[in-house]
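Undergrad: Attaching a predicted model along with its sequence, questions to come.
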Amino acid sequence: MAFRIPKAPGFAQMMKDGAKHYHGLEEAVYRNISACKELAATTKSAFGPHGMNKMVINHLEKLFVTNDAATVIKELEVQHPAAKMIVLASQMCEQEVGDGTNFVLIFAGALLEHAEELLRMGLSIPEVIEGYERAGEKALELLRDLTVSKVADMRDSKEVARCMKSAIASKQYGNEDFLAKLISDACVSVLPQNSLSFNVDNVRSTKILGGGVGCSKLIHGMVFQRQSESNVTRVDGAKVAVYSCPFDMLATETKGTVLIKNAEELKNFSKGEEDLFEKHVKEIVATGVNCIVTGGKVSDLGLHFANKYKLMIVRLNSKFDLRRLCRTVQGTALPRLTAPTPEEIGHCAAVRMDEVGDTSVVVFEKKPQDGSAVCTVVLRAATNNIMDDLERAVDDGVNNFKVYTRDRQMVAGAGATEIELGKRIESFGESHPGLEQYAIKKFAQSMEVVPRALSDNAGLNPTKIVSELYAAHQDDKNTSVGVDIEEGGTFNAVEAGVLDSYLVKHWAIKLATNAAVTVLRVDQIIMAKPAGGPKAPKQRGDWDRDADEH
């Protein structure tokens, strides 16, 4: 009786030809750690106020010049499965608290780097994981004790700007004072009077090329880079009707063929439709409406009647913009060209056409005392890349404000909190029996990655700075001593006003620890054979030329 000998021994005989399989420490665990370390090293140099920019060209050949880790990893499209886990943890942090993405990447990278040292020393993976999990829980417990202040009043823009400043400095170092004031004014102005339910979508930003960062300003209401369709370019005390349909003649109810024999009949036929359209416009004007916003095209006839009845017409192509405008003017978008009821009409102080630089804009302006539901930050800069970075700084500031509405606690920035956590977790490890204590101590050592990255990017000696920080933190009164990137050395971060949000730090430590532990739990990588048949042969020359012509 004959039987077939399997093509390959072991695991490979179960799989299709072309499947890949890695297992064990050398092949799987160390490979994964190596990929994650590379990713962390890429974003580490972009950490902090002196972080270097990355030039990323995505798959559509769009150029990004930024030190925002969230943008870099989003556009890079990381393929390695283990590195992807850390990227997902970082994106989760972005979704949860809108900041802390780079911290997650570099801290998870440091945890895995130290885990590799422990594994090479002879510890088993479960022991490392056990130690990391215990240290992570202890870190979150200790973090609550390290809060140094809180946002006293969410409606005081100076107080909000003070807390927001260091988050913005990591993106726009040098402009943080100006931008923090601008963003805090914007956030406070759209905060509802009787609650702290804040929607980040209510602070819009529009980018207009030209000028400098200092030319950026805040407008209560909305700004669109458009022009007025009609001759009217300004309306004060505007009553706004919003339509999601085109400003054109209504389509007739019945469809049919009309036989027209002479010019008189043609004139009478079109006149009937014109009279009907004019009647609709008159009805709209009779309600007091003096500005119309339409989501479709504006016909020549519509323009004629708009000019005749002194109506200002603004055309918006985006459904989202129409929705936001309805929220701003407190109006209702109507699907058909009918006269709005008083409840459906929106109101704002003025609708005007303006010119910022050489760009025409239409501004729907509300008075600050009216309590606008939406406000717009007009960003100015010399290049598109700087404006994109400014937009990300605004986004970070607004997300931080959202975080303060959930938890107002602040911790010391500039690496002070990380060094203090490291010191306390180190002593927690000392009191721990068993081999997990090595992993707990390595977790404490990983906390050094933040002050090291800050000092390294500022051109200082990381080892010298970290040893100075540890020396200062031996005194329990100096828990807020951090890296001084200006003078080179250490300073009291709280006195200097360098503060981080407690909630951002909490989530970042939690997610980075979870991501590192998940990567360590993987002991086998099995990759199925890629889909798709054999590759098509390359064509030589033009597709329609015969082979014998070559």
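TA: Cool, got the structure.

Undergrad: use CA for all of it now, contacts and neighbours both
TA: Will do.

Undergrad: if I look at N268, how far off is L123?
TA: 94 Å (Cα to Cα, to the nearest Å).

Undergrad: Ok, K367 next?
TA: 66 Å.

Undergrad: what does L316 give?
TA: Distance, L316 to L123, using Cα to Cα: 63 Å.

Undergrad: Also A439?
TA: Look at A439 and L123: by Cα to Cα, they are 9 Å apart.

Undergrad: Comparison target, given below:
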Amino acid sequence: MALHVPRAPGMAQMLKDGARMYSGLDEVVYRNVTVCKELAHVLRSAYGPNGMNKMVINHLEKLFVTNDAATIIKELDVEHPAAKMVVLASQMQEQEIGDGTNFVIVFAGALLEAAEDLLRMGLTPTEVVEGYEMALEKALEILPTLVCKEVKDLRDHAQVAEAMKAAIASKQFGHEDFLTDLITKACVSILPDSTTTFNVDNVRICKISGCGIFSSQVVPGMVFKRFVEGNVSKKTNAKIALYTCPVDIMQTETSGTVLIKSADELKSFSRGEESQLEDQIKAIKESGADVVVAAGKFGDMALHYLNKYDIMAVRLTSKFDLRRLCKATSATALPRLTPPNKEELGFADSVLVDEVGDTGVVIFRMGEGGSRISTVVVRGATDNFMDDIERCIDDGVNTYKGLTKDNRLVPGAGAVEAELSLQVGRFGEARAGLEQYAIQRFSVALEALPKALAENSGVKGTELLAKLQAAHALGQSASGINVETGDLLNATEAKIFDLFVTKYWGLKYATNAACTVLKVNQIIMAKRAGGPAARAPGGQDQDDD
């Protein structure tokens, strides 16, 4: 008879065999802090204009070479629950603002690193959290006083370019002037009358290999990497009919059998189908349509009649592209091959076939002021490089959207963090309780951001940070770090700006994530479902022969 071993009392008897539980400072808090610090240290070297790239290979073995924190954490597939909280805060920043993801992770990591020292000194996690929340409240109170500029006119190219340049330089340092001009042109050209309804999806990106980045351009309208289906390759002042169905002989809704007894009957049956299709194409032509765009295939007979009536045929396989084209041309997508009325027709200044490099494209070009959608045609040597440019353009477009919500700007180059660190530190010194230690550590954590900027620029971070602190102590609130020379500069005079909303939400999300991690005192892990993990993909083992 086998010896029966009773289950351990407590939490273990309540859960399935294989469940695990951790509790206490050593097992939970310090472990969680260590993991979050590691995540922050990985991404800290990618912070700022001179940030290093990371080479990430995801679970599908796709290669990413980028310094964009949002892409890195998305493809890393972080699993640890504490690190996941910081990742979720960063992703929320990406959804809210579209920029500042690395700011959130680096600052949250610095807060947790500072909290670890306080906990080892004897403070409780609750006291640290209370101090951090007081410091955050004070920092958000100080932040509006640091606003140095407002963008008065969102259609003014020069004002918008000044506000965007720093965000773009942080991703593509050296190409920021050209890309800023490109993105500003794309955004300003499609700004609706109600500036608060700007949609980032209205700026599309079409990547075409070859040439160099300086051959990139903005096209008012849409560009598709496709050829036309028929022989007609250009139309000006085009009226467009869009269909979600194939352009071919219509199939009947019910299956049936046709009994044909002679060759004449077969001829007349075929001729009847052909004449029906011709009547449909002719009716589309008489409605005024010059271009037919369809989501389905074009039949050979349909193409014959489209060429006969001088109608351009374009096929789009993506329903999202079809939907955006409807929006760009003010057309209505029709589910059946029926002639459109005037309200359902779309309009474009020109629809033409062109070649960009060796790639054939179809361009739906709109007027400079009348387009709802603009396309940035990105050129580059490799797919990885063009993907990085796409992420940079995405950040720039999101920065413009942030400007439509709040047009206030604060000094960049680490100036805001240094000034907040100084003022929050003074606020902490004036407090009498134990929370003063946490508030002062909050101010020290803020210094991690300008220090990371300095270190990534190849200078001694501690020395430059001391100079920066001295400048701010003398009242130079706009003093920041010059990443080119490794010295100080006036960020306002150098026209290096960050969005107010980026710093506001970044401080909030990072502090909330850090406080949430510190409030955890137990980890209870249920037994994983399923059997053993699957074998990693690879070649057959020779021993298995």
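TA: It's in. Keep in mind that this is a model prediction, so the values were computed, not measured.

Undergrad: When K367 and L123 of the first structure are compared, which one has more neighbours?
TA: The neighbour comparison of K367 of the first structure against L123 (other Cα atoms under 10 Å) goes to L123, with 17 against 13.

Undergrad: Spatially, what comes nearest to that one if we skip its sequence neighbours?
TA: L435 (7.6 Å; Cα to Cα, 6 or more residues apart in numbering).

Undergrad: count of residues packed around the one you found?
TA: L435 of the first structure, neighbours per other Cα under 10 Å, totals 14.

Undergrad: and if you look at V104 of the first structure?
TA: Neighbourhood size, V104 of the first structure [other Cα under 10 Å]: 31.

Undergrad: Please name every helix or strand in contact with the helix or strand encompassing it.
TA: Secondary structure from DSSP states H and E places V104 of the first structure in helix 101-121. Using 3 or more Cα pairs under 8 Å, 6 or more residues apart in numbering; DSSP states H and E, the elements in contact with helix 101-121 of the first structure are helix 30-44, helix 69-76, helix 81-97, helix 125-145, helix 436-446, helix 449-457, helix 502-520.

Undergrad: Mean neighbour count, those: which tops it?
TA: Burial of these is given as mean neighbour count (mean count of other Cα atoms under 10 Å); helix 436-446 ranks first at a mean of 25.

Undergrad: What are the contacting residues of that one?
TA: Contacts to helix 436-446 of the first structure, defined as Cα atoms under 8 Å, 6 or more residues apart in numbering, come from residues 107, 110-111, 114-115, 118, 127-132, 134-135, 421-426, 428-430.

Undergrad: Reformat the helices and strands packed on helix 101-121 of the first structure into TSV and put distance to F224 of the first structure next to each item.
TA: Output for those, formatted as TSV (distance: least, Cα to Cα, whole Å):
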stretch	distance to F224 of the first structure
helix 30-44	35
helix 69-76	25
helix 81-97	27
helix 125-145	44
helix 436-446	47
helix 449-457	39
helix 502-520	33
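
Undergrad: Tell me which of the ones you listed sits nearest to I345 of the first structure.
TA: Ranking those by proximity to I345 of the first structure (Cα to Cα) places helix 81-97 first, at 35.4 Å.

Undergrad: Mean distance between that closest one and the second structure after superposition?
TA: Helix 81-97 of the first structure differs from its equivalent in the second structure by a mean of 0.3 Å after superposition (mean Cα distance after the TM-score superposition for the first structure).
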